[in-house]
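J.: here's my sequence, what's the structure:
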Amino acid sequence: MNLKQFFVNVGDTKPSFWTLHVLGWAFYVLIFTIEYAAFNPYTAKTGYLILLPLICSGLVGGVLTWPLRSIYGYFSKGAPLIVIATIIVMCILIAAIWTPIKNLLLMYFFDHVTLYDLYLGNQPEDFHYGELFLTVTYSFFMIMVWSCLYFGINYHFKLLREKQLHLEAARLSHVAQIKMLRYQINPHFLFNTLNAISTLVLRGDKSTANSMLARLATFLRFSLDNDPEQKIRLYEELKALMLYLDIEKIRFADRLNVKFDVQLEAERLLVPGLLLQPLVENSIKYAIAQMEADGVIEIRAQVLNNLLHLAVADNGPNTDSIPTSTAPLPKESQRGGVGLKNVVERLRVLYADNYQFSIRQGENGGCVVRIVLPVELPA
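T.: Alright, predicted model coming up:
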């Protein structure tokens, strides 16, 4: 984890109530110690000994505000007016209790006058009992600040939590969509392969049937074991494609010829798993299967201008049914089957608008499907 990620995680983690509570009142003691010791001419002569009554005052303030956590928690789900009224009433009540205690502590520190002395009538000549409630409004606003911070901090982390839940829900939806698209295996491929295996068994060609069945199992295992969210190197994608093509070559024999034109630089780049297989399957279904001989599928991959260019081309017939582009694929296009729509949707989910997809007639007939992706290197 890098330093930036550490601070992001720390910022998203709500501190405990007691940590913030103690730090808040410690800050109160620190600030007023500096003020009384450095800037107040009446108390400056005491120096930082003023820290002692301020610590006691901060402890009393901390004890008095501690129950507010439960009180605010109980009323926070009520109507806004009830919440505001509760805050004001509690701030007045605590200020009325805290202020005389705080003033008595200061009187004892400066004049050595205790509450017992006041009870006996041994107060200073110019003393008036109303002095015990001096700065009560100041205390009221101090407690109000505490209350606002309590609600503000809780609301902040509540919003963060809701945002995280929203992002997690969006991520899970994203993953589910990718998995749905990734695991959408064309039943025609399975049916044709199993039918071909059955035919081989009936003919007594068990060796070829076993070989075809083993390749099918390996291909299906590859398609199901890989994480749909994780991209793989193009080299591994081509290995999986070869498994699929080995199966189809058994079915079509000399009718299917495959050519690869792949740059070495392109092989190490990352692509979505099983991206090319639906494109090749589309060519086999609409081109090779319609031809009696000399069917050719060419797979190309190269890096140009920091972009990965992929292409699957065939020399099949029925070029009139091929659209000039697919964004989106026309419904009436025979070449715009489920496989191509699946590829387009997966690219949209994984790359948003940062990709290109097109399907066109080849210069010498047939169909050419092109995909342009941003260059991604393995970590």
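J.: please make it C-alpha for all contacts and neighbour counts, starting now.
T.: OK.
J.: which elements pack onto the lengthiest helix in the chain?
T.: Secondary structure of the chain per DSSP state H: the longest helix is helix 136-182. Using 3 or more CA pairs under 8 Å, 6 or more residues apart in numbering; DSSP states H and E as the contact test, the elements touching helix 136-182 are helix 80-111, helix 338-351.
J.: now find how far off-centre it is within its chain.
T.: Computed by CA atoms, centre = their mean, to the nearest Å, the chain-centroid distance of helix 136-182 equals 15 Å.
J.: mind listing what's buried in the following helix or strand past that helix?
T.: Counting by DSSP states H and E, the next helix or strand C-terminal to helix 136-182 is helix 187-203. By 16 or more other CA atoms under 10 Å, the buried positions in helix 187-203 come out as 193-194, 196-197, 200.
J.: for residue 274, state which of those residues is nearest.
T.: residue 193 (17.9 Å; CA to CA).
J.: hang on, isn't that closest one packed against residue 249?
T.: No. Under the criterion of CA atoms under 8 Å, residue 193 is not in contact with residue 249, lying 10.9 Å apart.
J.: ok, now how distant is residue 190 from residue 278?
T.: Residue 190 is 13 Å from residue 278, where distance means CA to CA, to the nearest Å.
J.: sequence B follows; please return its structure for comparison with A:
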Amino acid sequence: MAVIELSTQPFFSNKNKAFWYLHSLGWAGAVILRSASALANGQPLGFLIPLILSAVTGYSITLLLSVIYRAVIEKRPLITWGVTTISVFIGAAIFAYIDVWVLQILRPIAEEKAFVQLLLGALYVDGILIGAWTALYYAINFFVRAEEQQDEMIRLEAQATSAQLTMLRYQLNPHFLFNTLNSISTLVLLKQTVQANAMLSRLSSFLRYTLINQAEAKVTLAQEIETLKLYLDIEKMRFEERLRPSFEIEPLCTQALLPSLLLQPLVENAIKYAVTPKEEGAEISIKAVKLGGRLRIIVSDSGPGMTDHHEMKISSTGLGMANIRERLLQAYGENQRFEYYSGAGGGFEVLVELPYEEKKIEMQQNNIFANNEVSLEDISSIGGMDIMGEGTKA
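T.: Okay, here's the model as predicted:
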């Protein structure tokens, strides 16, 4: 069975072709209307000859006018409209004179007074035709230019949004690198080369992920959790048993889409304010559920909660929470929810709620850990984490 592909290309994508279509159809329509009117008024069929010749004349004159209009349309308004007005009068006068001259050849008129009357009548009719054609020419051109400017504005806004998302996402990398390289340096100074090498290997896998995925791209929650586990693996080498993560992810949520590296700053914030200050460390919980058409993610910890110092850092214009809030606004506008608060029994909790978007086409996902010493099984075994919702803790 043959499939007919319908073109979705905009009509004015080729302005030259669109002009010829509209120009030809317009004058053909004028001939049809004038012919129908003449026949309805009892004119003989021979009257169609001067009408057709008149249409050919108008077609040719307006072609010349289009060249003039194209040359002045981008000039100052005074020049544009001054030249246009003069051109309309001259074009209408030539059009009318040729019409009457043709009519006189076909039907000779002896009286000069009758010739002048015919000329004035033709000037009125032809002036209306030329004026209407001119008005349509400018109206269509201004419409096309307005559409082009709007498309350009949308394109520039998209580029600005993409650039801002890229900037926000890449702010995370130097911040994370500083902490990780500092830890590696400490391990080297302590001559713990095995641990230092393992951390470098995990760091390379994490950075490979940030390079593979575009900064403004969205990834599945499963991919985000895998990367988050890799990050926690690196941090667990620093904090050991003091860092106790757990995951409770509904299976329905694994293919939900969200901005890449959205959760890493939340976990990093929990490590900084919950795990680091306490000698016994803290628990960090990541939960994800689907609520109707929404994806809700909650990152909580068992730390001291929202202290004054903690709140000041969160509300600052630096990284962390401010970064995430801005990324969510850029990606979803007001159709998102981002809240943080202290729990009833202490601790700190961050809630992120997004429109539920799912990957429509199943594609073979890139394995960001390929050709690396770290396997997904090794990463999944950190602290007994289970992506399918077991929620066991280290």
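J.: before we move on, back to that, could the buried residues of helix 187-203 of the first structure be laid out in CSV, adding distance to residue 338 of the first structure?
T.: Output for these, formatted as CSV (distance: CA to CA, whole Å):
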residue, distance to residue 338 of the first structure
193, 18
194, 20
196, 22
197, 24
200, 29
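J.: aligned to residue 286 of the second structure, what sits in the first structure?
T.: Residue 286 of the second structure maps onto residue 299 in the first structure when the alignment is built from TM-score structural alignment.
J.: next, count neighbours for that match.
T.: 20 (other CA atoms under 10 Å).
J.: how many other residues sit next to the nearest residue to residue 306 of the first structure once chain neighbours are set aside?
T.: Using CA to CA, 6 or more residues apart in numbering and skipping the chain neighbours, the partner closest in space to residue 306 of the first structure is residue 375 (6.0 Å). Each residue near residue 375 of the first structure was counted by other CA under 10 Å, and the total is 16.
J.: give me the aligned partner of residue 375 of the first structure over in the second structure.
T.: So, by TM-score structural alignment, residue 375 of the first structure is matched to residue 356.
J.: how far away from the center of its chain is stretch 265-284 of the first structure?
T.: 27 Å.
J.: dump the residue contacts of the corresponding residue of the first structure for residue 99 of the second structure.
T.: Mapped onto the first structure by TM-score structural alignment, residue 99 of the second structure lines up with residue 102. Residues counted as contacts of residue 102 of the first structure (CA atoms under 8 Å, 6 or more residues apart in numbering) are residue 57.
J.: any idea how far residue 64 of the first structure is from residue 139 of the first structure?
T.: 12 Å.
J.: can you name every helix or strand that the lengthiest strand in the second structure contacts?
T.: Counting residues, the longest strand found in the second structure (DSSP state E) is strand 282-291. Helices and strands touching strand 282-291 of the second structure, by 3+ CA pairs under 8 Å, 6+ apart, are strand 243-249, strand 294-301.
J.: so where is stretch 20-33 of the second structure in the first structure?
T.: Using TM-score structural alignment, stretch 20-33 of the second structure pairs with 18-31 in the first structure.
J.: now that stretch on the second structure. Mean distance?
T.: On superposition with the second structure, the mean distance recorded for stretch 18-31 of the first structure (mean CA distance after the TM-score superposition for the first structure) is 2.2 Å.
J.: thought residue 43 of the first structure was touching residue 34?
T.: No. Shown here, residue 43 of the first structure and residue 34 do not form a contact pair, counting by CA under 8 Å, at 10.7 Å.
J.: need the contact list for the spatially closest residue to residue 288 of the second structure that is not a sequence neighbour.
T.: Nearest residue to residue 288 of the second structure, sequence neighbours excluded (CA to CA, 6+ apart): residue 297, at 4.4 Å. Going by CA under 8 Å, 6+ apart, residue 297 of the second structure touches 286-289, 351-353.
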